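Peer 1: got a predicted model here, sequence first, then my questions.
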Amino acid sequence: MQKRGKKTAAASRDEKREQKIFQALAAAPRRAILRHLAASSLTAGEIASHFTMAKPSISQHLAILEGAGLVSREKRGQFVHYALAQKVLEPCLAGFLQDVDMTGRATPAPPEDEKPAGPRARGAARSASTEKATPTEPEADAGPAEKPAPAQMSMF
């Protein structure tokens, strides 16, 4: 069995942290909580006043956000105030955007052997080799539109 190096262990920890962050961001109520916390820190009761769900559900969402490191908590007297942890969220999202190359740089075209060879790809290659039609011109080989089968029709 091989030992993992320090870099591999750190990368694994970072991946696990990213996974927790994206799992926390997957639920719409948690994203809404983060939007509310972006303006200022709030108590659990103040956060709950923005939602129609039960307070224990809000507490559960806050625990998930806190576990992912997206929210920090501070006890002030008898109340716990929650705040957005921007130092965690911003680098994670920026790193994700960089990973998927959404930074504005042009992405290179995939090599020819990686392009799909399905009917759409063959049709696209065929139409690319012919002269482009103007948007108002109908395609010559396009037949009449097919009607959906009765089982596909909706009553509403």
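Peer 2: Happy to help now that I have it.
Peer 1: drop to CA atoms for contacts and neighbour counts, all remaining ones
Peer 2: Will do.
Peer 1: ranges for the strands of the chain?
Peer 2: Secondary structure of the chain (DSSP state E): strands located at 42-43, 71-76, 79-84.
Peer 1: quick one: which of these is nearest residue 6?
Peer 2: Residue 6 sits nearest to strand 71-76 of all the strands of the chain, at 27.9 Å, using C-alpha to C-alpha.
Peer 1: direction-wise, compare that closest one with strand 79-84 and give the angle.
Peer 2: 150 degrees (axes from the mean of the first three to the mean of the last three C-alpha atoms, to 10 degrees).
Peer 1: next one for the comparison:
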Amino acid sequence: MDNINLVFEALSSTPRRKILNYLSATSLTAGEIAERFEMSKPAMSKHLKILQTANLINGEKKGQFMHYSLNRDNLVTSLHDFTANLCPVGSVLKKESKKMADDNEGS
């Protein structure tokens, strides 16, 4: 499955969109995220794994806790690539951009 499909699969769930919102301003531990939901730990772990697989969040082990943070670069890049491909002029602009990059390399 390509990255954009993973992103849309991840964003298709209300709990996962809420997790992204909680992580929008700060990193949180898995426990801090779980406190905000009424779901089992295995269900929360599954949601976090889907978000990590889509590369929308990063997980970092600090001591005995896993800390999660938003991967802003990937989210913006994935959505930009998607909209550029959907937009009627997007593919033309991407081709022009590629040509400019190729021309600059040749200079």
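Peer 2: Right, received. Where do you want to start? All figures in this text were calculated on a predicted structure; none of them were measured in a lab.
Peer 1: after superposition, what's the TM-score here?
Peer 2: Here the TM-score for the pair of chains, by TM-score structural alignment, normalised by the length of structure 2, is 0.76; 89 aligned residues with a C-alpha RMSD of 1.8 Å.
Peer 1: can the strands of structure 1 go into CSV with extra columns for mean neighbour count?
Peer 2: Shown next, in CSV, are these (neighbours: other C-alpha atoms under 10 Å):
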stretch, mean neighbour count
strand 42-43, 18
strand 71-76, 14
strand 79-84, 19
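Peer 1: of those, which is nearest residue 34 of structure 1?
Peer 2: strand 79-84 (6.5 Å).
Peer 1: so that closest one aligns onto which residues of structure 2?
Peer 2: Counting by TM-score structural alignment, strand 79-84 of structure 1 falls onto residues 65-70 of structure 2.
Peer 1: got it, and stretch 128-148 of structure 1?
Peer 2: Counting by TM-score structural alignment, stretch 128-148 of structure 1 falls onto no part of structure 2.
Peer 1: what lines up against residue 31 of structure 1 once you look at structure 2?
Peer 2: Using TM-score structural alignment as the criterion, residue 31 of structure 1 maps onto residue 17 of structure 2.
Peer 1: hmm, residue 8 and its match touching each other?
Peer 2: No: judged on C-alpha atoms under 8 Å, residue 17 of structure 2 makes no contact with residue 8 at a distance of 10.7 Å.
Peer 1: for the match of residue 31 of structure 1, which non-adjacent residue is closest in space?
Peer 2: Among residues not flanking residue 17 of structure 2 along the chain, residue 11 sits closest, at 5.8 Å (C-alpha to C-alpha, 6 or more residues apart in numbering).
Peer 1: what about the one you found, how many neighbours?
Peer 2: Counted with other C-alpha atoms under 10 Å, residues neighbouring residue 11 of structure 2 total 18.
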